[in-house]
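Colleague: Sharing a model prediction with you, sequence too.
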Amino acid sequence: MNRKIIIGISILILFTLGVTFSNSKSEKNAKKFQRVVNTLEESKEVLINDLTEFEWDSAYVFKAYTSKEKIFNTIGFKSQIIEETVSEGMNQLIFVKDKQVVCFLYGYPDNVGYGFNFEDTFSKVEDYIKLNYKDSPIFSTEKIDNIIYFTCLAL
């Protein structure tokens, strides 16, 4: 076989394995987050750091319909895990560590059991919010119809 073809196939296999590992790590962390959220009782204040059983540096929330290009430009890298939201009611929280998505929370609150409210936090200038682990962001929680809703109190 031609050496260039073998090298090309090897690179493709390594890339595929890397994407699969990254996706599975993100999915495992999303399940960990959901498991911790399911233990929450009635309304209280929580630190987002206490809900994440994985390491992260920054987390990003984007307004509905933000394009992937805008997301990639904001977080500083591309990721095949990230999806655009298709309506205002969807969750989209991207946890990042060392230029990798380590957890991607995405979906409708009815389907995943939790929802985030950042509408009052978005500024007129920016269409995203950046949370930093070191700042220990605070959220209030409210349980409505077995769904935990998080409202950002302090970044």
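Modeller: The structure has been received and is ready for your questions. Numbers count the residues shown, from 1 in each chain.
Colleague: going forward, measure contacts and count neighbours with C-alpha atoms only.
Modeller: Noted.
Colleague: Secondary structure class of the spatially most central residue of the chain, three-state.
Modeller: By C-alpha atoms, centre = their mean, the chain has its centre lying nearest to Ile94, at 2.4 Å. Put simply, Ile94 is strand when judged by DSSP: H, G, I helix; E, B strand; the rest coil.
Colleague: where along the protein do the helices fall?
Modeller: 3-38, 48-51, 68-75, 109-112 (DSSP state H).
Colleague: looking at those helices, which is closest to Glu119?
Modeller: Ranking the helices of the chain by proximity to Glu119 (C-alpha to C-alpha) places helix 109-112 first, at 15.4 Å.
Colleague: Need the residues that contact the closest one.
Modeller: 34, 89-91, 115, 147 (C-alpha atoms under 8 Å, 6 or more residues apart in numbering).
Colleague: Counting neighbours, which of the residues you listed comes out on top?
Modeller: With neighbours defined as other C-alpha atoms under 10 Å, the most crowded of the contacts of helix 109-112 is Gly115; it has 25 neighbours.
Colleague: ok, that one - contacts?
Modeller: 90-91, 108-109, 147-150.
Colleague: now, among the residues you listed, which is nearest to Leu47?
Modeller: Among the contacts of Gly115, Phe150 lies closest to Leu47 (C-alpha to C-alpha), at 10.6 Å.
Colleague: Quick one: neighbours of the closest one, just the number.
Modeller: Neighbours of Phe150 under the rule other C-alpha under 10 Å: 22.
Colleague: Repeat that for Leu105.
Modeller: 23.
Colleague: Who are the contact partners of it?
Modeller: With C-alpha under 8 Å, 6+ apart, Leu105 has these contacts: 30, 91-94.
Colleague: hold the first one in mind and look at this next one:
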Amino acid sequence: MNKKKLIIPFILLIVLLIPFGMSYFSFQSQQISNQGEKEFTTRLEKAISQGSAFKLSEITPFDWDRVYVFKPYTTKSDMEKITAVSWNTRHTYVGYLLDRTFLGEYPLDDDSLNKLVFMKDGKVVLDVTFNRATADFTGMKETWYDKDIWLGSEEGNHVVIFRP
């Protein structure tokens, strides 16, 4: 009789742990390190402040083959549909869980924000959000495959796109 009483809580524990384990595995598989974010941001700000045109490929300290530009108010779901990849930049499981709720659905919830997502071989290598006062990429089309994207400074510190 005692064995039967122990089996029910054990089964309930297993039933509760399976979804948690699957969710944690999803967190681990979607997590990106965002290595090079600070260096890229520093290089970009320096290049913009110099006021002359520069190639985006010259200031990226990592290898990439595609960059996506997301404008203000783009939802996380839309970003994942456009890139065909799910990713997260959170370092904690709790942060990941919050991102999966309505709290994380709108990472660009202000007119002043835009995001660049760099990819290599179908995987996200860098996800960086900029204040448009620092770098305004809203004039770009959403996807660029060309590493020779030229950026220039115009009207203060706003970035505009042009090609040679």
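Modeller: Thanks, I have the structure now. What you see is a predicted model, and the numbers here were worked out from it, not measured in a lab.
Colleague: follow-up on the earlier one: right, so of the helices of the first structure, which gets closest to Ile81 of the first structure?
Modeller: So among these, helix 3-38 is nearest, using C-alpha to C-alpha, at 6.3 Å.
Colleague: picking that back up, redo the contacts of Leu105 of the first structure as a markdown table? Include distance to Thr66 of the first structure.
Modeller: Formatted as a markdown table, those follow (distance: C-alpha to C-alpha, whole Å):
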| residue | distance to Thr66 of the first structure |
| --- | --- |
| Ala30 | 21 |
| Asn91 | 13 |
| Gln92 | 10 |
| Leu93 | 13 |
| Ile94 | 13 |
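Colleague: looking at the second structure, which of those residues still make contact?
Modeller: Mapping these onto the second structure (both residues aligned by TM-score structural alignment, their matches' C-alpha atoms under 8 Å) leaves 30, 92-94 still in contact.
Colleague: Mind picking the two most distant members of the residues you listed?
Modeller: The farthest-apart pair in those, when distances are taken by C-alpha to C-alpha, is Ala30 and Gln92, at 11.6 Å.
Colleague: What's the match for Lys71 of the second structure in the first structure?
Modeller: Superposed on the first structure with TM-score structural alignment, Lys71 of the second structure falls opposite Lys63.
Colleague: isn't that match right next to Thr121, touching?
Modeller: No - Lys63 of the first structure is beyond contact range of Thr121, at 10.7 Å (criterion: C-alpha atoms under 8 Å).
Colleague: Neighbour count: these two, which is higher?
Modeller: Higher neighbour count among Lys63 of the first structure and Thr121: Lys63, with 20 against 14, using other C-alpha under 10 Å.
Colleague: What's the match for Val159 of the second structure in the first structure?
Modeller: Counting by TM-score structural alignment, Val159 of the second structure corresponds to Phe150 in the first structure.
Colleague: List the contacts of that match.
Modeller: 114-117, 139-142.
Colleague: Mind doing that once more with 6 Å?
Modeller: 116-117, 139-141 (C-alpha atoms under 6 Å, 6 or more residues apart in numbering).
Colleague: Which of those fall within strands?
Modeller: 116-117, 139-141 (DSSP state E).
Colleague: quick one: which of those residues is nearest to Ile48 of the first structure?
Modeller: Top of the list for closeness to Ile48 of the first structure, among these and by C-alpha to C-alpha, is Phe139 at 6.9 Å.
Colleague: Could you check how far the nearest residue to that closest one once chain neighbours are set aside is from Tyr128 of the first structure?
Modeller: Once flanking residues are discounted, Phe139 of the first structure sits nearest to Cys152: 4.5 Å by C-alpha to C-alpha, 6 or more residues apart in numbering. Cys152 of the first structure is 13 Å from Tyr128 of the first structure, where distance means C-alpha to C-alpha, to the nearest Å.
Colleague: do Ile94 of the first structure as well
Modeller: Distance of Ile94 of the first structure to Tyr128 of the first structure, given as C-alpha to C-alpha: 11 Å.
Colleague: Likewise for Glu142 of the first structure?
Modeller: Counting by C-alpha to C-alpha, the gap from Glu142 of the first structure to Tyr128 of the first structure is 23 Å.
Colleague: Next: Val86 of the first structure.
Modeller: Per C-alpha to C-alpha, Val86 of the first structure is found 16 Å from Tyr128 of the first structure.
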